[in-house]
Each structure stands twice: as structure tokens, then as C-alpha cells.
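In: sequence first, then the predicted structure:
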Amino acid sequence: MPTETGAAAGGEHLYLVDGSGYIFRAYHALPPLTRADGTPVNAVLGFANIMARFLADLDNGDRPTHLAVVFDAGRRTFRNDIYPQYKAHRPPAPEDLIPQFALIREATAAFNVPALELEGYEADDIIATLAATAKARGARCTIVSSDKDLMQLVGGGVDMMDPVKIRSIGPDQVIEKFGVPPEKVVDVQALMGDPTDNVPGVPGIGQKTAAELINTYGDLDTLLARTGEIKQPKRRENLETHADLARISRELVRLKADVPMDTGFDDLRIRAIDSAKLLPFLEENDFRSLRNKLGSRLAAPLAGTAARAADAAAVAAKPAEAPAAPGTTAYETVTDLAALKRWIARARAAGIVAFDTETTSLDAMQAELVGFSLSIEAGKAAYVPLRHRARGGLALDGEVAAQIPVADALDALKPLLEADDVLKVGQNLKYDMLVLRQHGIAIAPFDDTMLISYALEGGAHGHGMDELASLHLGHQTVKYDEVTGTGKDRIGFDEVGLAEATRYAAEDADITLRLHQALKPRLFRERVLTVYETLERPLSPVLVDMEAAGILVDRAELARLSADFAARMAEMEAEIHQLAGRSFNVGSPKQLGEILFDEMKLPGGKRMKTGAWGTGADVLEELAGQGHALPQKILDWRQLAKLKSTYTDALQAQINPKTGRVHTSYAMASTSTGRLSSTDPNLQNIPIRTEEGRKIRRAFVAAPGTVLMSADYSQIELRLLAHIADIGALKDAFARGIDIHAMTASEVFGIPVEGMDPMIRRRAKAINFGIIYGISAFGLANQLGIPQGEAGAYIKRYFERFPGIRAYMDAMKELAHRQGFVGTIFGRKCHVPGINDKSAARRAFMERAAINAPIQGSAADIMRRAMIRMPDALREAGLAAKMLLQVHDELVFEVPDAEVAATKAVVVRVMQGAALPAVDISVPLVVEAGTGHSWAEAH
């Protein structure tokens, strides 16, 4: 761009916004979002929010005279002619971001701000050119970016503004970053290279060494001319061998300040927001919330908001603090409202805040809020106590008494947690969302470090904060037991002193923020960003609603079942004593072992390390299979005892006194395949193949005026096996609606489907489902009660008829051994630790897991996609049905009597189409739905 002449521009100030950097910040800040025509717009909305806030902040501060947003025009630039491998390793943009690039340019224009880009050049080159033009005019220039590559431009009236940390970057900050002044940054970068952009640099020379060399020799050319003076042999050899690479690297990192542009400096003069441009853009993209937020400002030139002014004043009222040194922490106990508002203002300015709650219970539906913590910068955090009391419930002491009233604190906090331009970061944030839901607060937008970790490394390790802190930060956290004690001496968190509470709770927020900084960028690099954005994060608010809804339980029916089970157990005990020849404690494994193996001399007994006989279910099942009556009676008694203690007794105690319902909690990151697990109570382990198990489901009932609807995927894992392994015979059978088990029996055993013996079909069914889990001949023999040789022959014939299944299994095992994980059809990585273990048994177990994971994981992903879409689909249809439970391949709804048919149609449609458009499965997904007053009747 040619230098413009004319009178010196006294007071001119150009702001150049690095738009490309803002795009990815906006994309990662918001969950997936589409407008009415299905176009993804989450990044567009995030960018528009940033623009609105940025313009308002400029009005409140040192307002510029000129402004432009600069973008990259494409991936290929003149630098690729210099070095073809430049940026060759950069992964492609996420699929749902690509269509948003053009819309983001439109957003910039809609705010009446010039959007600049030029083919063959990077945004940084345009920024360098415009900065040079500003300097030539005598104007100031502020580059709004934290990109280190732009730091070479700082000085002579040019500075930078970090948009995340909201801090100015001048020559002193550049020296702090690179160890050299701005004019020497290019030489340092040429030596150290940049693996992100594939700038080669000189091997073995990092930033510290590069700065030392440039400070010693003055510049790159002098250094390369005097390499013989360098005393370290390896360093000298590297510089001499790779001198040309250093010179090439310098050309790659040096920004061009003479880009030929048609836009002149005066074309960038700042302009008022034009409602005629902005309003149609907001309406077209369904950005009603932003339209309402802007309100009267649409007609005002860069008008600031009262909220922003208040935030700025609150920040200004607090003295600036030096950033925490590495490895140090600065935690504050906030006990007055003014201090809390200062933290909130700083969070609003930062655009990101880590958040965590402390409560009285792990049951989010009954937990009282004790306090919360905030962090916006690594090493700095605050804990806000709300309900701490003196130990033992005695009168409050002076320290504990100084707390912000709960209502006042939540009134101040609510706008921050609901602000759509501030990203809230939590660890297992679903719990905090459910707690605050009781106070009328909906946290959004958000990121969850537990779910980010799970998307990256599901199955590789646990995803709790303590483990993640140790694994990724090398930090041992303060444990809950350290501040509350254990056993009979444990106290509630509300009785913990404020100093100790702050040490524990503030660290939670601090570590969560650090984990977010460490893990979030990996999602894009490791190609699991879509998994997180489409399968993990959007499911949290859905589960919050489900857990809050709960399901009604008939306490009288549970009590009746408990009494029935107790009576039957007593009858069984009498029979067991008669079979044993004497009385004993049926619930005692030790006494049972003595009777079975010492007194009755039954074969196959094995002693454990304790010396006692083993009497686990596998031992008893083997003995029962040999025709012994006592082991079978013990198994029957144990099943009833478990049902009674785990369900009919325990469920009565787990009924919420406020709602009359049980509210199970769904663990989102506990399996390796993406399947949800249910706890407190666990509703996924209720046996449905026994009459007693089905009786328990009778106690789960619909509220008056409604019915329960159960919608279940039919044979989804077998269908996915047919699709993933590409088994033509199975795919054809599913497409034609043929009984898949009868068809398998016909193929394997060579008998016609018509008039088939049900026992033969049952064997084929056991093989079909067993193959998915890598069943062995021994396992199939035990399951069917047949000789192992016969079971082995069945499996052999199965693979002969369906060779593609064996090929699939071998491929998954090989893949798992090679890379340590397998994947689902939606890109989820299912890690299989131990796949290369020295133990043959461990390897075999993980090989079976590797075979099953893509199938079970894909089924879990389909279920997640259905659950995520379901609330909006029901709402758009004007239906009041509530999704209550997810159990394996089944969803349970509470449906108004008058809406049963309409709800069933929506539910079936959403579930059957859940894989689309991401994956077009080559077999039909079939959903069977039923209704009834109880869960048992509906299933």
C-alpha cells in the first residue's frame, strides 16, 4: 500500500483487529448453533458478540479515529513459493466452521467496519503494511492481537493490545517475551523456527539460545558470518550446516510492509453503526438475543452500555495486580459485595472465567450452596463463602460471620454466568449447572474440562480434576479429605474455616482454568473437536433437565415388593438349610464355602489368598451347571437379596422429599465408549430378563394425566456391525426386515427359517450378540450349556459364513495394537490401555474391547445425538413431553395423555434419523415405542 501524503494527522489513531484470531476464539467459545436453514452460525454469533463488545469498549476508552478488521484470504501465500512446506502440517478447519468464514466477513461489514484481505498474503502482512502507513502519517497504530509474529512491528507509535488478557504490549513486553527488542524479533524467530507453521529454523536452537546469539552478534547475517567464533561444537556445526535454512526462515517470518492494496488510510475512518446494514444481518441469522441486547444502540455511533461502564469502573477501582509468577498462587477470600463485583467485572473484561461451586451434598438436587470460586488468570483465584458456619453449628465467629448474603451474591453472579460473551469453564460442570438451576441461573456458554479430556482420551485414564492436574500439570491438588477430615471426624464443607476453604476451593477454579488452557487447543490438533462440540458439550444441559425432572416412584409398591422379597428369601433360606443339612448364615461366603467344599465335598473348589473357599457367581454357576441344587438356590437367593437391598429398599430412601421422585445422576465420562452410566440410583442395572427385575420397573410410574413412553433401538449394535464390517448378508436381512437371528441360524446350521426350533434360534442369537463382545468357545458353551467343542464349531461356521466379520475383528485388533485406540463412526477415540501388555490375558481382554468399542461406541454416539436433538424437536412440535431416563438403548419419556401419538411420531423420527447427516448408515435404524402407566407396561 503506497504511503499517503498530506498534513500530519495529529491525533489520528488506527486500530487493526486480527480477525482470523478472533474467528477461532469465537468458534471455540460457543456450542454448535444453526440458523433456520441449517447453516452453522456459532462462530458467526461469537464473532458478532465480540465485535459489539469491542466497539462499545472503544467508546468507553481511548476511542480510535480509524478501524479495520483483517483476515487471511486463503492458505496459500507467497511464502509457499519460498518454502513449499510452509504451514503444510496445519490441519484443515472444522467442517462446520468453513461455511461461517464468509458470514463472518458479512458480520464485519454489517457493523460498518472495513474487512480487509488479499489473496497471496497473510493478514499479518496487511497489518504490517497499514501499520507502516500509519507511522508514515505520524498516526498511532494499535494492533488488537496476541500473535507473537506481530510483535516485530511494535515501536515507533505502534503497539499491540492482547484481547484476551486486556493488556498493552509495547517494546518492554516484547523484550520480556523474546529476550530482544522488536527490531530483532525476526532474527530470533529465524533461528528458533516455528513447528506450528513448519518454519524450519536451526535444529537445537531454542528461543533462549537464539536471543543470546542475536544479542551477542547483533543480527543474523553477522552471526552466520562469524560462526567460527562459537565455542560449542554442536551449536557451531548446526549453524554452519543449516545457515540457508535460517535465511529461508527469516524470509518466512518477516512480515511484508508493502502489500499492494486498493484501500487507502482515509477509507478506514471510523463510522457509526448503520441500522440499515446491521438489522437485516441480525434477523437473517436469527441473532435475536444480540439484536435485543444492542437495542437503542443500533442507531447510536459506538455507544457504550451502562453495564460495560460499570464493569470498567469496577476494574478501575481496584489497583492493578502483577501477574502471578510460575508455580505461585494468589488466592483471595471474597467476603464483601464490592470485591465480588470487581472480580465479576474482570471476568467480563477477560471474556472467560473458570467457575466452581462448593455445596453440602453430592446430590445436586438436595445440595445447599456453601460458596463458589472464580479464576480468570492462571495462579489467581477467589473463593466466595456464602454459608460457612462455626464447627458443630455453634454461634458464628467473627471470621465466618463476614459473608455476602446468598441472594446478593447470586444476583451479582447471575448476569456473568448467563452472559453470552463470556465463556464459563468448569470441571464436571453439569453438577454446578444443576445446583444453580435451583436458583434460577442457567450457565451458558460453557466448556467442561472433564468432557474435553474425555473427548481426547476416553478410556485411557480417569477424568477427575485431581488425576488430570497430576497428569497434565504435574500438580498434586489439595484433597477434599485434607480439609474436611475422614470417617467419624469428617465435617461438612460449610464447617471448614475460610482460610482452608479458600485454599481448596480457589485451587479448584485455578486448576480448571489451567487444564482448559492445556487441553482445549488439543481438540483441534487431534481431530476430536467435532466429538466434543457435537456429542459431549451439548449433552450436558439435556442431562441437567432430565436429572431435574426425575421419575415418579410408587413408594407403596416398593414397600410391597420389599416385603414380598423378604418373605421369599426366608422360604429360600429354609430350603437352603435343608439342602445343606444344617443351618448357617446364607449371606456368609466363608460359611457357604465350608459347606460346599469341606462338608459336601463338591468338586472344583479353589481357595483364595485368605485361605477361604471362593464362592463367587462363576463358581456357583459352574456347580449349578453340573446339576447341584444348593448352588442354584444360593444364586436365586442372592439375586433377590440384591434386588431388595439395591432397589426396593434403597429406592425408598432415595425419593426426593420435595419432588416425590428419584433423580438419578448420569456420569458422562466413565466408560471408554461414550455410554452413559447411571448412579444414585443406578437404574441401568435393573435386570429385565427375570420376573423379579421386571416387577421393580412396575414401581416407576407416570404422573396423573400422563403416561410413560419407552422408545428402544432394536438390535442397534448388530445393525452397526453389519454397517461397519460391511456384511452384505446381514445388511440385506436388516433392509428386508428379516428375523436376523433366524437368518443367522439358517446360514450357520443349514436349516430353513420356516418351522425353526426356538432353541436353535436362541443359539444363533447368543452367537450374534456374543461375537460383538469377542465371545470364546468356552464362554458360549457356558452360556448355552453345551460342550465347548460344539460351541467352537458353531463359532467356526459363523465366521465361514460371514468372513467379513473376522476381517473386521482382525483389523480392529491390529489398529488397537498399533495406535492404542479405535474409533467410532463419528470420530470418537476409544482408548484400549493394556492392548500391548505383557500379560496374555490382559492383551486378550483389551483385544475384545477393541472389537466391541467401535460398535458399542457408535451406538452410544447415536443415542447421544438423539438425546441432544430431542428437546428442540419436541418443543418445535409444540409438545410437552419430558425426557426422563436413558438406559442402554432406551429412552423413557413422561407424555401427556392427549399427546401420545404426536410424541411417539417425533421421538421415533428423531431417534431413527440421529446419525444423519454426519453418517448415512447402510442399514435402517428401527425404534420400537410403547406406553403404559408404569415403566414395565411401557417397555
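Out: On my side now, so go ahead. Residues are numbered from 1 along each chain as shown.
In: contacts and neighbour counts: CA atoms only from here.
Out: Noted.
In: contacts for stretch 547-555?
Out: Applying CA atoms under 8 Å, 6 or more residues apart in numbering, the contact partners of stretch 547-555 are 365, 434, 652, 655, 660-666, 699-703, 882, 884-885.
In: same thing but at 6 Å, please
Out: 661-663, 699-701, 884 (CA atoms under 6 Å, 6 or more residues apart in numbering).
In: let me know the closest of the residues you listed to residue 598.
Out: Using CA to CA, residue 699 comes nearest to residue 598 of those, at 42.5 Å.
In: would you map the helices across the stretch 351-500 of the chain?
Out: 398-401, 406-418, 429-437, 449-457, 465-468, 480-484, 498-525 (DSSP state H, counting those that start in this stretch).
In: the last one packs against which elements?
Out: Applying 3 or more CA pairs under 6 Å, 6 or more residues apart in numbering; DSSP states H and E, one finds that helix 498-525 makes contact with strand 352-359, strand 369-377, strand 380-385.
In: what angle do that helix and helix 449-457 make?
Out: Counting by axes from the mean of the first three to the mean of the last three CA atoms, to 10 degrees, helix 498-525 points 30 degrees away from the direction of helix 449-457.
In: quick check: buried residues in helix 498-525?
Out: Across helix 498-525, burial judged by 16 or more other CA atoms under 10 Å covers 498, 501-516, 519-520, 523-524.
In: next one: stretch 723-733
Out: Under 16+ other CA under 10 Å, the buried positions of stretch 723-733 are 723-725, 727, 729-731, 733.
In: and that stretch, end to end?
Out: One end of stretch 723-733 to the other measures 12 Å (CA to CA, to the nearest Å).
In: chain center to that stretch, what's the gap?
Out: Relative to its chain's centre, stretch 723-733 lies at 32 Å (CA atoms, centre = their mean, to the nearest Å).
In: alongside the first one, take a look at this:
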Amino acid sequence: MTKKLLLIDGNSLAFRAFYAMYNQLDRMISHKGLHTNALVAFNNFLDQIVDPMQPDLAVVAWDAASGKETFRGELFPEYKDGRSKAPSEFKEQFPYLREMVALHGLRNYEQPGLEADDIIGTYSRLGEQAGYTVIIVTGDQDLTQLATDKITVNVTKKGVTEIERYTPDYIMEKFNLTPLQIIEKKALTGDTSDNYPGITKVGEKTALKLLAEYHDIDNLYAHVDDMKQSKLKDNLINDRQLAFCARKLATILTDATLALPLEEIEYRGIDYDNLVTFYENLDFKKQLAKIKALQKSGQISGSQTTVEKSINVIKLQDDNLQAVAMLGTKIAFHIEMVGQNYHIDDMVGFVIGSPATGYYGSRDVTLLQRPELKSVIENAGIIKNVFNIKAQLILLKRLGIKLKGTKFDFLLASYLLDTTDNDNELATLAQRFDLYMTSDEDIYGKGAKFAIPEDDARVLAHLANKADILMQVEQSAFDALQEHEQTHLYTEIELPLAQVLADMEYQGIKIDQKRLRDIGSDLEGRIHAIEDAIYIEAGEKFNINSPKQLGVLLFEKMGLPVVKRTKTGYSTAVDVLEKLAAQAPIVDHILQYRQLAKLKSTYVEGLLTVVHDQDSKIHTRFLQTLTQTGRLSSVDPNLQNIPMRTEEGRQIRTAFVPSEPNWQIVGADYSQIELRVLAHMTGDKNMQRAFLNGEDIHAETARAVFGLKDDAPVDALMRRTAKAVNFGIVYGISDFGLANNLGISRAEAKNFIDTYFKEFPQIHAWMAKIKEIAHEQGFVETIAKRRRYLPEISSKNFNLRSFAERTAMNSPIQGSAADIIKIAMIKVADALRNHHMQARMLLQVHDELIFEAPMDEIQELTELVTNVMDSAVVLDVPMRVESHYGNTWYDAK
């Protein structure tokens, strides 16, 4: 087998790594205060590109100093002048980058008088002569000049983990150049990044034409006198010295004298022992997990960490199904599926068992329907540990099985313990408890490379490892919940809510597809009419959906004032067009066109594509572990986002209908729940009095901020302004934000806010206190002890810190409102069951619950739901629930 030599351009890749995750700079900080964004990205490069390669020889070349201290600096003193200094956040990571390289088994090498390119160039030629296949990895296309049949230059793009392979054939195909002509091109164009010029006014296009005809600058200058008289000819003659100087500067040395012989850059392999310590110091949890998973699977040995035993799984078949009945009274159960949508995605297999009795599994999920297994799953006396109980409930419902006896859902517990981590993979979450296993990506691949292994034993072993984690982690997770005072939140709210949500999702909501298509046809007709009006006003046809064409029309041809620019031209965003609407009728028509086109594509066509053929229903998924506030989120599709602002949008709701004849849709929603929670949590007597007296809180606020008498009338504009102030305060709005929302001056906005806090002084005091608490403990809590962690609360970045402070003020309010609606859902579901009603809960839209019920239950249902929701949680102010019903969702509002 041909031996491999790996040469890595350390400086270029380190800079690329830093900027690949630059947007994470203030979030990627170790517990010691070290920025780690470049380290994380560079480590990803080593993991994904280098480690799998297993070269025989390997070196990471670094610049010993600036290029000015090399022969290039002597040749051209301005070489690399003007380069900005490296950011301090990058410099502090640099020593750790070199340590990381060494721990991955690679030699670091630099040599005074040489740039990293020259080290790579020389090693590449030595390696080629010694019979090695040479692989260069760089972020700099200059090194493509080194490509030969034995030397491949891999240039990273989109960060540091995606590469483009440059061979002589590929360079010819892409540039119509040989590798050595890369140097000649630089001779003609110069290099602005290295600050040396080429021929005046010769760019890449001209350079490629010249090289296609003359091959190199020697031949070009041999024939320059034969060229027709032109400005190009004059520039070539005048800049002859610059061209030959540029060629020397661009040429990478391949014959430098290196102090470190080729045979001494042997690849040593990864030093797992010390790499674990390195990762621990940098808080690299995912990287630690990967090492420990490899140890657990026996692929590597030796470590300073505890390695767990490999888990065996017994394949279930007809002759051993009865063994499941002997597993005991506490087991783990897990069904694996392809993808995220448990309503429709295929199931990969399942596993069931415990460490004491062993694990059993199969790729054939229909075995679960057999009496020997079904009886165990449906036995509430056998306690099951699961991961993502809602998914497990619905997957089993698809098989006609009811999951009972579940007390521990690792996903729900993990979510409550840390809402900032949206990685919902079991292997990742287990790392918090120092438990490690192979990730799903390592087993199945990712994206286009996703595939279920043909080896059933490998899949089942992976599932058994998951089940074993579920058994091991339970006590630690419950201990952590108890320490956080979140046991009640878990056992009395989140766990029972999962069952309620599973029932709602599985039930689904009926769609009148004909009605939806009729709405689409009506929208299409209106869109065409507006389209024609736009063309008439424009005086020409153009692509209305093209921001570029629209920008040219509005700002160049029609001469409208430019409000904002983007990197690619004029901004035609909604906020820009709204500012211009009064100046030209065409702008208002464009806004109408966009609004109707979005309704048609997103809500008509989009909803029709997700209606299930079997029951003509939509089965959304409510994400219970996504938001940091505890609010539910709806996906596939998002039914919490059906438009309400316009009549055209509201018409979409007329297609949501009862699933049974002579039934109706019922809606029940909390009125001003967040303001009521605010009054309760802050203890503000003035706001509490308004709610206790049943007064209009927005009208009362209007009287306060506008300085009106207690009994003075409040007009609609005043009330709207007061409403914006009320809800703005809840979200920690600034005078700038309020001014922008209301279209008033900052001075007026500040006066509104100051007056508001005079009227409701305890709200102001509470907000100051909650910010103080957030800074002290790094999190805030809801009434149910749900935590919102605020990692940016101590950030040196003012904007991030300010956002965290606003979040600290809002999260207890919004999160407590989420707690209340969840508690109400559980109690409503219990009440429907206890009253033996046919009515079904279908949707939750933040503060609103949607039901369907037979006509003869409507009165009882509205009274029951109103009473239960009103009393779900006792606050210092009364809750208020409004309910409506009708033939469609539209009518139930």
C-alpha cells in the first residue's frame, strides 16, 4: 500500500477556523475565560479530515514570523504590509491550537526565514521523491501550484471541514491552467492579500487570456513587441520588472533546507489520555463523549476516565418472545425511528430490558403486537424508562399499543435541567452525567449520507446502549431535579402533559380540503389582478419576486428614495416598503401581492401537502423540549402560526372543521394572561387592583401614561398606545424600541415608560431585583421553578448582556404563563375523562385551547373548560377565560 504524507497549512486553517465560528465568539468561552471558537472549529477539522486519514508522515507547518523576515521581505519590502493585526481573541487560542495538533499525533513545525508555504512546498517535493502520496490541506489557493500526479492540494471552503480537491486535471478543468501557471497568473495580477502588485489593470480574466496564448511571462515578454499597440501592451512593458518580481514572490520554495528530516515527522496517532485532559480543561463535552464512546465500544483503550462495558442484545424471535415477560418490574424501552416525524416516519427497531436481565430487541417492530410483548408494554405495573415519551406513545399507537407505566423520560428531565441545550440526542444528553455511547451520526451517518446499516446486530447493539443509558442515568437525573426543586415540575406538569399532547397530536384536526382549495383559487385570482396593476404602474413587466429587479425599478427607474441597502443592492424588505407606501401606489400593491402570495404558498398549498390521506387530518407535532421559556412550539406544520392579522389570513381557519357530523369547534383562551402573571409576580398593588375590580387594564394604563383623570374617557389610539406600553414592559422594551413601535420620539417613549413605572412602582422594583438575581445566579425561574439560564448575562459584549437582562425580566412572566396553560391542559384532559365526555382537545395556540365536541356537549364543555382554566393556578389576581364556538375554527373566535 502506498504510504501517505499529510501536510497542513497551520496558519491559514487556524484563521479560517476562527472566522468559521466567529458568530459564536461570545458563546464559546471555557470556564477559565478562554475563547474557544477557533479551537472547536480546528478540532472539527482534525476529527473529520485528518484523523480518518491515518497518514504515515504528517506535519502542521506554521509561519515562524511575518513574511517580511523571509527572502520575500528582502525582495519586496512592502510584502504583506497593511495586514490588520490578529484579534486578541484569536491570539489567546493560538498556543492551544498547537497543543491540540500535538495531541492528535501531528508534528508542529516552523523554521526561521521560511513561511509555512515553503515548508509545505519542500516537504511535498521530498515526499514525492520518496514515493509517498502527498496530501496538502490548506485554506490558501496559492498552494495549488504544488499539485502533481502524486501531490493533491485540498483547499478548505465554508469553514474548515469541507474541502475542494485540486489535482492537475482539476486545475486545468477549472482555470484552464497547469499548476505552475498559477504562479504565472500571480505574476500578472499580483496579490492584494500579500500586498504586491502585478501588471497595471490586468485582472484574472485578462491574465487567463494572456496565459492561454503565451503560456508564461517569459514567452509573453519574448513576444510583447509583436503585440498590437494598446494600453495593455504599454502596461506590460512599463511593469515588466513588477511582473518578474511578483513571480518570485508567488513561487513557493520546494528546495529549502529543512532542519527536520522527512523521516522524523512520523504520525504518532492520537494521545487519548492527554487529549481527554485537554478537552476537560476547555469544556469540550462533545469531543469528550466521542472518545469515551470509542472506549466503550472497545475501539480504543487507555484513559483517565471510566469505561463502561459493552452491552449485548439478544435478538427476539418466535422461540424466545416469552423471555420478555420475565424481565422484571422495571425496564427500559425504546423504539428507534428514521427522522423526527413520528406520525409518518419508518421505525428502525426496538429494544427492551434492563442491566439485570439483559436486553432484547428486533428490527421487526410488528413483534410488539404479539401478546407476549404487548402485555408487558401495556402493563402499568411494569415501570418503563424511555427517551422522548411522546414519540414512543405515538409510535406505539400506530401499532395499536398503549404504553403504560412510564415514570422516567430522560429527554424531559434533561430539558428541565438545561433548556439552553437544544441537542435532543440521547448520547449528547448523557454526557452531562458522565455516561458515554456512540452517537447516532456515527451509526447512521448524516444528511445525504444517512443510511440504516445492513448489519442488524450493529443497530440493535446501538439501541441496547441507549436502553442501558436510560437505566443508568435515572437516579442521577432525579437527584438533579430534586436539587433544582424541579421534581414537581417534572412529575406533575411535563410528564403528564406529554400524554395529553400525544393524544392531541394523534387525534389531529380535520381539514376541509375543498374549502382550502377554494381559498387558494380566490387568492390566485386576486394575486393576478394585483400583478396586472403592478405592471401597469411600472410601465413594464418584471419579476416581482426578484428583490434585485424590484430594487432597480423602484429606486432607479421610479426614483423613490433609498431607505436601506444590502450587500447585493437595494433592500426591498417589508419595513422598507411600508415606509415608501404613501409615496407610490405601486408599493402598496407590492405589499399586498407579497401578503397574498405568502398566504397561498405557505398556508394553502403548504397545508394541503401535509393532510394525511387516511383521515383528511393534519397531525402537527408539539415540541415540548425546544423553547427556553417552556412554551410549546408546533411544527410539521406550525398550527400556532395560522394568520390572524388580516381577514384574508383569518379565512384560512374556515378550512379547519370538526371531524364528526353535528360537531363544532370550540376555542377557549386566557385573557391578558402575561399581564395577570406580571401583577401576581411583582405584587404591584395598582395593577392588581385593576384586575381585581375587573377594569380594562389597557384603559387604566392609558389614563396613567397620558395623565388623565380616573374616570376620563380613553380613545382607541390611547388604548392601543397603552397596550403597546404594557406588553413592551413585559418584554423589557427600551425607549428606543417603544419609540420605533409607536412611531414617536425617544423622548416621548421615555416619558411613557417613566410615567408607567410611577403608576406601577413595584413592577419597576421587581425588574431591578430580577436583573440582580440573574447576575448573581445566572438564571431566573417561573412560578413552577422552571429555569431559564442566561449564559450571556456577564458578557463583555454590551448588546449580548443587555439582551440577557431583558430576557431575565421577560422569562419568568412568559414562562409562568406557559406553566399555567400546561397545568390547565392536564386538568382539562382529566376533567373530560372524568365527565365521560366525547369532546376532544385538538390544539394549543399559546394562550388558547381548541376543542371539537358534539352539539349537545357544547354548553357543558364551555362551562367546564372555563371553570378548570380559571382555577388551574391560584394567583393574587383572577384569571379570565373567554370561550367561543362555531362550525369552523374561524367561527370559534
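Out: Sure thing, it's come through. Note that the structure is predicted; figures quoted are calculated from it, not measured.
In: wait, which of the helices and strands packed on helix 498-525 of the first structure is closest to residue 589 of the first structure?
Out: Across those, closest to residue 589 of the first structure is strand 352-359 (CA to CA), at 39.4 Å.
In: and the angle from that closest one to helix 498-525?
Out: Using the same axes, to 10 degrees, strand 352-359 of the first structure lies at 130 degrees relative to helix 498-525.
In: strand 352-359 of the first structure vs the second structure, mean deviation?
Out: Following the fit onto the second structure, the mean deviation recorded for strand 352-359 of the first structure is 2.2 Å by mean CA distance after the TM-score superposition for the first structure.
In: ok and that strand relative to helix 429-437, angle-wise?
Out: 70 degrees.
In: packing partners of strand 352-359 of the first structure?
Out: Against strand 352-359 of the first structure (3+ CA pairs under 6 Å, 6+ apart) you get strand 369-377, strand 423-426, helix 498-525.
In: who's in contact with it?
Out: 347, 367-376, 422-426, 509, 513.
In: please repeat the previous calculation with a cut-off of 8 Å.
Out: Contact with strand 352-359 of the first structure is made by 347, 367-376, 422-427, 429, 432, 493-494, 505, 508-510, 512-513, as judged by CA under 8 Å, 6+ apart.
In: repeat that for stretch 605-618 of the second structure.
Out: For stretch 605-618 of the second structure, using CA under 8 Å, 6+ apart, the contacting residues are 508-513, 516, 520, 619, 636-637.
In: that stretch maps to which residues in the first structure?
Out: With TM-score structural alignment applied, stretch 605-618 of the second structure matches the range 649-662 in the first structure.
In: end to end on that stretch, go ahead and measure it.
Out: End-to-end distance of stretch 649-662 of the first structure (CA to CA): 13 Å.
In: gap between residue 855 of the first structure and residue 771 of the first structure?
Out: 11 Å.
In: who are the contact partners of the equivalent of residue 371 of the first structure over in the second structure?
Out: Matched across to the second structure, residue 371 of the first structure falls on residue 349, judged by TM-score structural alignment. Taking CA under 8 Å, 6+ apart, we find residue 349 of the second structure in contact with 335-337, 361-365, 460.
In: swap in residue 502 of the second structure?
Out: 390-391, 393-394.
In: tell me the residue in the first structure aligned with it.
Out: Under the alignment (TM-score structural alignment), residue 502 of the second structure pairs with residue 544 in the first structure.
In: tell me how far that match lies from residue 446 of the first structure.
Out: Counting by CA to CA, the gap from residue 544 of the first structure to residue 446 of the first structure is 14 Å.
In: equivalent analysis for residue 920 of the first structure, please.
Out: Taken as CA to CA, the span from residue 920 of the first structure to residue 446 of the first structure is 30 Å.
In: for those two, indicate the residue with more neighbours.
Out: Shown here are residue 920 of the first structure and residue 446; by other CA atoms under 10 Å, residue 446 has more neighbours (26 against 12).
In: and residue 880 of the first structure, which of the three is it?
Out: coil (DSSP: H, G, I helix; E, B strand; the rest coil).
In: give me the nearest residue to the counterpart of it in the second structure, chain neighbours excluded.
Out: Taking TM-score structural alignment, residue 880 of the first structure has residue 838 as its aligned residue in the second structure. Counting by CA to CA, 6 or more residues apart in numbering, residue 838 of the second structure lies nearest to residue 853, which is 6.5 Å off, once chain neighbours are set aside.
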